[in-house]
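Visitor: Model the structure of this input:
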Amino acid sequence: MDDLSALQYVAIALLFAWSGFVRSGLGFGGAVLVLPFLLLIVNDPLVFLPLIAVHQILFGVWVLLRARLAQDADKAARGADWAYLRRALPWILPLSLLGVFGLITLPSRVMSAIVYLIVIAYSLGYVLNLPVRSRGSVSDAALLMLGGYFSGSSMIGGPLMVAVFASHVARERLRDTMIATWFILVSIKLLSLVIVGVDLQLMHHLWLLPCVLAGQLFGERLHGWLLAADASRFYRALGLVLLLTCVVGLGASLR
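Guide: The predicted model follows:
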């Protein structure tokens, strides 16, 4: 990522600001809603995933600490639902580790194509207003395992796991619970990447962290709006943009 043009660096900065915005606003999407755009700039997930992983850890801690330190009665009821998280992790963690192995061993073009195909499926659900829903304990387990694998391989398993968590966790606690989940999964993923010697792009954190912080602060406003409003139009527009982006990116990856 050291030989890009000035315009490409500006685009990356804006996309990481977008990453912070959606992560803070939705509690997920810091990877799934930004990685397809980043891959149009550099078609290698291993370039960007370490950056996204570090940001998820740092800002996940920040959001959780803010929720923990909140003193007023309304915010005191918020925070991660650790009881449910302990029940969900045994389904998620083994497949997440398997996904990390796939990320490390598969060629970058193959991983990029997989990312685009998965996000196309998500975006179609948003456009057609057909969200992923869990329909019982068996589908809970299947979605958690599949979400764990996608999170391990490319950090885009959020929508699948949210579908399960949303049926077991109070709405006002869902975002913080998902952020706690990402913190655990991403910490394991980052450690695995360090062990195998993947470049963590440490120098690029110096200029990307302020971009993510700006997006994170604006995302707090989005979170409040989503809690109080019907967000179907927002998701539909987001899905359409993702769909078009992924079709273009998939075509480029398959050439």
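Visitor: From here on, just use CA atoms for contacts and neighbour counts.
Guide: Noted.
Visitor: Packing partners of the helix or strand harbouring Met111?
Guide: Met111 belongs to helix 108-127 when assigned by DSSP states H and E. Here helix 108-127 touches helix 35-39, helix 45-69, helix 232-253, going by 3 or more C-alpha pairs under 8 Å, 6 or more residues apart in numbering; DSSP states H and E.
Visitor: Now show me the structure for the sequence below, then we'll compare the two:
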Amino acid sequence: MAPKYIREVVNKLKAVFAAASKLRLINVNPLAGYRVTYSIRVADVVDTRLFESDLAELFTRLGAVVMPVQMLFVLMMMFGTRINETRLARWEHFAGDYWVIPASNAKNKEEHRVPMTESAKALIQHYKCWQLKHVGKRAYLFPGTSGAISIRCAHDWHTQIRFKHFTSHDLRRLFRTIVADLGVDTMIGERLLNHALPVLLRKYVKSTLDKGMSLALEQYHQYLIYRGFSSVAPEILPRSSVKSENGQTLTASGWL
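Guide: Below is the predicted model of the structure:
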């Protein structure tokens, strides 16, 4: 087991034993005062944060990995979705102008409708064609041996990026930071991340805020394109603006 994992387990056990001791279910708390560092050496926490200045390098690393891995992280970057919401995505969830994340896939157990920009639609269609050609028809965007890839497999894909050991949550934080810097309203930003709104807002704001979310995502995706995102996924650009040679669209390595 990794030292970090052991530390997390011990901390959970400490909380359980402390609660049991407080309720007098046990006479002695065997982990009272115990620290993991007494038994094993826990490495310093690595700074995995992503910043806007990392985008160019991140795009380069994404462009070097195989298509499914690339697409998983591209979707999380474009929409700020959680890793579970993304890995469990099915083709039927992409209907028209929305990516509908079912309540069963969402952390807060509430359905989340994410507006699709034209860039996102082009990207999804391109990936669907790639999957049909190289994998075959599947129900999931990221198929495993049975159903979607496992959460462990999705986490393991991080190692293929080889950049700052970032997590899916780091992508969400970067997404939220850029959206805020672009001047997007706080409530819109929170809805994009499918965060629960404060009670007062839930009571008086009945709109799903689709229009504001759509405009915010359009602005954000254009920002990514301006920063070089099209080098990873050239299909997100209008065909008129993509250079062609011999009648074929030039694409980044791995996309065809």
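Visitor: TM-score of the superposed pair?
Guide: The TM-score (TM-score structural alignment, normalised by the length of the first structure) is 0.25; 107 aligned residues with a C-alpha RMSD of 6.0 Å.
Visitor: Show me what whatever helix or strand comes next after the helix holding Met111 of the first structure is packed up against.
Guide: The helix or strand immediately downstream of helix 108-127 of the first structure is helix 137-154, counting by DSSP H and E. Packing partners of helix 137-154 of the first structure (3+ C-alpha pairs under 8 Å, 6+ apart): helix 82-105, helix 158-165, helix 171-195.
Visitor: change it to 10 Å
Guide: helix 45-69, helix 82-105, helix 108-127, helix 158-165, helix 171-195 (3 or more C-alpha pairs under 10 Å, 6 or more residues apart in numbering; DSSP states H and E).
Visitor: in it, what counts as buried?
Guide: Of all the residues in helix 137-154 of the first structure, those buried under the rule 16 or more other C-alpha atoms under 10 Å are 140-154.
Visitor: If we only consider these, which is nearest to Pro50 of the first structure?
Guide: Closest approach between these and Pro50 of the first structure, by C-alpha to C-alpha: Ser154, at 10.4 Å.
Visitor: hmm, who's touching stretch 246-255 of the first structure?
Guide: 35-41, 43, 108-121, 123, 240, 242-243 (C-alpha atoms under 10 Å, 6 or more residues apart in numbering).
Visitor: Show me which residues of that stretch are buried.
Guide: Those would be 246-247, 249-250, 253, for stretch 246-255 of the first structure by 16+ other C-alpha under 10 Å.
Visitor: quick check, distance from that stretch to the centre of its chain.
Guide: Put simply, stretch 246-255 of the first structure sits 21 Å off its chain's centre (C-alpha atoms, centre = their mean, to the nearest Å).
Visitor: Likewise for stretch 180-198 of the first structure?
Guide: Counting by C-alpha atoms, centre = their mean, stretch 180-198 of the first structure is centred 14 Å from the centre of its parent chain.
Visitor: With stretch 141-151 of the first structure instead?
Guide: 13 Å.
Visitor: tell me what the helix or strand His126 of the second structure falls within is packed against?
Guide: Assigned by DSSP H and E, His126 of the second structure belongs to helix 118-134. With contacts defined as 3+ C-alpha pairs under 10 Å, 6+ apart, helix 118-134 of the second structure has these neighbours: helix 67-79, strand 98-101, helix 210-226.
Visitor: following the longest helix seen in the second structure, which helix or strand shows up next?
Guide: Using DSSP state H, we find that the single longest helix of the second structure is helix 3-22. Once helix 3-22 of the second structure ends, the next helix or strand along the chain (criterion: DSSP H and E) is helix 55-62.
Visitor: Return the distance of Gln219 of the second structure relative to Tyr5 of the second structure.
Guide: Distance, Gln219 of the second structure to Tyr5 of the second structure, using C-alpha to C-alpha, to the nearest Å: 39 Å.
Visitor: which of those two has more neighbours?
Guide: A direct count of neighbours by other C-alpha atoms under 10 Å for Gln219 of the second structure and Tyr5 places Gln219 higher, at 16 against 10.
Visitor: The more buried one touches Asp181, doesn't it?
Guide: No - contact between Gln219 of the second structure and Asp181 fails when scored by C-alpha atoms under 10 Å: they sit 11.3 Å apart.
Visitor: Just after the helix holding His126 of the second structure, pick out the following helix or strand.
Guide: Heading C-terminal from helix 118-134 of the second structure (DSSP H and E), you reach helix 151-156.
Visitor: Which elements pack onto that following helix?
Guide: helix 67-79, helix 83-87.
Visitor: can you list contacts of the helix or strand following the last one?
Guide: Pointing back at helix 83-87 of the second structure there. Using DSSP H and E, the helix or strand that follows helix 83-87 of the second structure in sequence is strand 94-95. With C-alpha under 10 Å, 6+ apart as the test, strand 94-95 of the second structure has contacts from 100-101, 113-116, 121, 124.
Visitor: Between the residues you listed, which sits nearest Arg173 of the second structure?
Guide: Proximity to Arg173 of the second structure was ranked across the contacts of strand 94-95 of the second structure by C-alpha to C-alpha; first place goes to Val114, at 17.5 Å.
Visitor: Wasn't the closest one part of a helix?
Guide: No - counting by DSSP: H, G, I helix; E, B strand; the rest coil, Val114 of the second structure is not found in a helix; it is strand.
Visitor: wait, it sits on Leu217?
Guide: Yes - using C-alpha under 10 Å, Val114 of the second structure is in contact with Leu217, at 9.3 Å.
Visitor: how close does Arg61 of the second structure sit to Ala122 of the second structure?
Guide: Distance of Arg61 of the second structure to Ala122 of the second structure, computed by C-alpha to C-alpha: 22 Å.
Visitor: My error: substitute Phe17 of the second structure in the last question.
Guide: For Phe17 of the second structure, the distance to Ala122 of the second structure - C-alpha to C-alpha - is 53 Å.
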